[in-house]
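Undergrad: got a structure for you, letters missing:
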């Protein structure tokens, strides 16, 4: 991961405050100061400025992340070439399978959901557009890792580690490489309750000119995601969808 040579302390503090407000799901000045180990007066000055610029808002005594971030995030997503191309195909995949379909990209070593589509029997999970997840603990993340340069994979692991989300999560570099070899051989990845207990996923990478642009996945409960449905039918549908996306991206 790249590091700023001369980081601006005030900027780092500003984003630390914003991220803390989000992590705490809203908070007051005292709780935020305690959480960050900063003087209340300093925190209050930052909060006042952020509120003035409409990046946060105050509800009674609690500060919340402002809706302005949604506008900025939506603008960033529109600038992703793969988003507009993949979106209709992900929607179609969800409608035809009835499951939860996701489009994810890699950003700063994390996986980021950029689009979700819900079929009639889609499972409710903790993910949403904009959420960031560990690549090694998800099917779509492993599908992406399998097609990144080895040096890039090593860099991601060095920066983010391999945190265990469940007892099934890949825990070592050697184990991960074995899994990535299998993904490259068969063309898709699986997540057998590696991020969330009870959730299984299958995912395929979006590739063009030997580059991985992202991945598409289908997620569902373990009691439904099994047998030929999970091992053959869904992977086939995914690979078909990804092939269409790749062709449309290449020739659009």
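TA: Received, thanks. A quick note: this is a predicted structure, and the numbers were derived from the prediction, not measured.
Undergrad: CA only for contacts and neighbour counts going forward, please
TA: OK.
Undergrad: What ranges does this structure have for its helices?
TA: 9-23, 29-36, 40-52, 68-78, 81-97, 139-145, 150-160, 173-186, 227-228, 234-251 (DSSP state H).
Undergrad: Looking at those, which one is packed in the most?
TA: helix 139-145 (a mean of 30; mean count of other CA atoms under 10 Å).
Undergrad: Residue 207 is nearest to which of the helices of the chain?
TA: helix 234-251 (6.5 Å; CA to CA).
Undergrad: what angle sits between the closest one and helix 173-186?
TA: 80 degrees (axes from the mean of the first three to the mean of the last three CA atoms, to 10 degrees).
Undergrad: Tell me the helices and strands packed up against helix 234-251.
TA: helix 81-97, strand 199-208, strand 211-221 (3 or more CA pairs under 8 Å, 6 or more residues apart in numbering; DSSP states H and E).
Undergrad: follow-up on the earlier one: quick one: closest of the helices of the chain to residue 214.
TA: Set against residue 214 and scored by CA to CA, those come closest in helix 139-145, at 6.3 Å.
Undergrad: what's the first-to-last distance across stretch 224-244?
TA: Terminal residues of stretch 224-244 lie 26 Å apart, using CA to CA, to the nearest Å.
Undergrad: any residues touching it, and which ones?
TA: 89-90, 93, 187-188, 200-206, 216-218 (CA atoms under 8 Å, 6 or more residues apart in numbering).
Undergrad: ok, and the most crowded of those?
TA: residue 205 (34 neighbours; other CA atoms under 10 Å).
Undergrad: ok, and the closest non-adjacent residue to residue 121?
TA: residue 98 (5.2 Å; CA to CA, 6 or more residues apart in numbering).
Undergrad: then this one, side by side with the first:
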């Protein structure tokens, strides 16, 4: 009996929320008949729900032939809404990835000649690798090279240093445009990128793309001691990385968190 009562009230709540969504999408007030027809509700049910929501300020009734629109209470709630940041949304997945593989996990996107680290998660181990800040060079990092690899060749110059040879951080840093172009071709073929001690001695980074259809493109990486992320280990970690990338995209609020990044890119 108790379960049936819960089900009944849940159904009523679902229907009320459906009415609010319908009113929120409409440019004009909607009549009772149109609300009931659109949501396939009995008019008696729609009347009861609208009456309660009107009393609480969630809908407003107007006109000689009553029509309904969003009420003041919705606006009060909206004013208190704070969008969740990308870091807050992705933290559980990145932390789980970092702990599973024992390496630092990074999520980033291109911003000019740099890669912007949106979130960094460190594993629960004594040896850790920090990113050295929220921005890093694109041409010598796993994240940056992977993100450049999906661009047309005539667009990569915007993400490279202005002049050659580029600064070399280790003997393995690629310091020419031709070298980068060749590297990007290999990345496209492999489906992932590797910074093999190009940015920091003794540190290797491996990155994969997030499977999104819309800009901005994001990449996920792990950074580890080079001895622990050799060619054999990369094959082992690649499916784990790809699974984590898919899990990030599947997060309920992930797409909403992309909106500020899209606005930022449009204004850049």
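TA: Sure, I can see it. Predicted model, so just to flag it, every value in this text is computed and none were measured.
Undergrad: And the helices of the first structure: which comes nearest residue 124 of the first structure?
TA: The nearest among the helices of the first structure, by CA to CA, is helix 81-97 at 13.8 Å.
Undergrad: Map residue 135 of the second structure onto the first structure.
TA: Matched to the first structure by TM-score structural alignment, residue 135 of the second structure sits across from residue 132.
Undergrad: Against residue 70 of the second structure, how distant is residue 126 of the second structure?
TA: 54 Å.
Undergrad: quick one: which of those two has more around it?
TA: residue 70 (23 against 6).
Undergrad: which residues does the closest residue to that one other than its chain neighbours contact?
TA: Counting by CA to CA, 6+ apart, residue 59 is the residue found nearest to residue 70 of the second structure once chain neighbours are left out, at 4.6 Å. Shown in contact with residue 59 of the second structure (CA under 8 Å, 6+ apart): 20, 50, 53, 68, 69, 70, 71, 72, 73.
Undergrad: before we move on, what about residue 112 of the first structure?
TA: Residue 112 of the first structure touches 104, 105, 106, 129, 130, 131, 132, 133, counting by CA under 8 Å, 6+ apart.
Undergrad: which non-adjacent residue is nearest the aligned residue in the second structure for it?
TA: The alignment partner of residue 112 of the first structure in the second structure, by TM-score structural alignment, is residue 116. Leaving aside its chain neighbours, residue 116 of the second structure sits nearest to residue 135 (4.8 Å; criterion: CA to CA, 6+ apart).
Undergrad: Roughly how far does the one you found sit from residue 68 of the second structure?
TA: From residue 135 of the second structure to residue 68 of the second structure the distance is 49 Å (CA to CA).
Undergrad: Could you check which of the two is surrounded by more residues?
TA: Taking neighbours as other CA under 10 Å, residue 135 of the second structure and residue 68 compare with residue 68 leading, 21 against 17.
Undergrad: In three-state terms, how would the more buried one be classified?
TA: Applying DSSP: H, G, I helix; E, B strand; the rest coil to residue 68 of the second structure yields a three-state assignment of strand.
Undergrad: Spell out which residues sit in contact with residue 215 of the first structure, please.
TA: So residue 215 of the first structure contacts 103, 104, 105, 140, 141, 143, 144, 203, 204, 205, 206 (CA under 8 Å, 6+ apart).
Undergrad: Map the residues you listed onto the second structure and name those still in contact.
TA: Here is what carries over to the second structure from these, by both residues aligned by TM-score structural alignment, their matches' CA atoms under 8 Å: 103, 104, 105, 140, 143, 144, 203, 204, 205, 206.
Undergrad: what's the burial count for residue 106 of the first structure?
TA: The burial count for residue 106 of the first structure: 21, using other CA under 10 Å.
Undergrad: separation between the closest residue to it other than its chain neighbours and residue 252 of the first structure?
TA: Closest residue in space to residue 106 of the first structure, ignoring its immediate chain neighbours: residue 112 at 6.2 Å, by CA to CA, 6+ apart. Counting by CA to CA, the gap from residue 112 of the first structure to residue 252 of the first structure is 24 Å.
Undergrad: Same question for residue 218 of the first structure.
TA: 25 Å.
Undergrad: same thing with residue 48 of the first structure?
TA: In this view, residue 48 of the first structure and residue 252 of the first structure are 46 Å apart by CA to CA.
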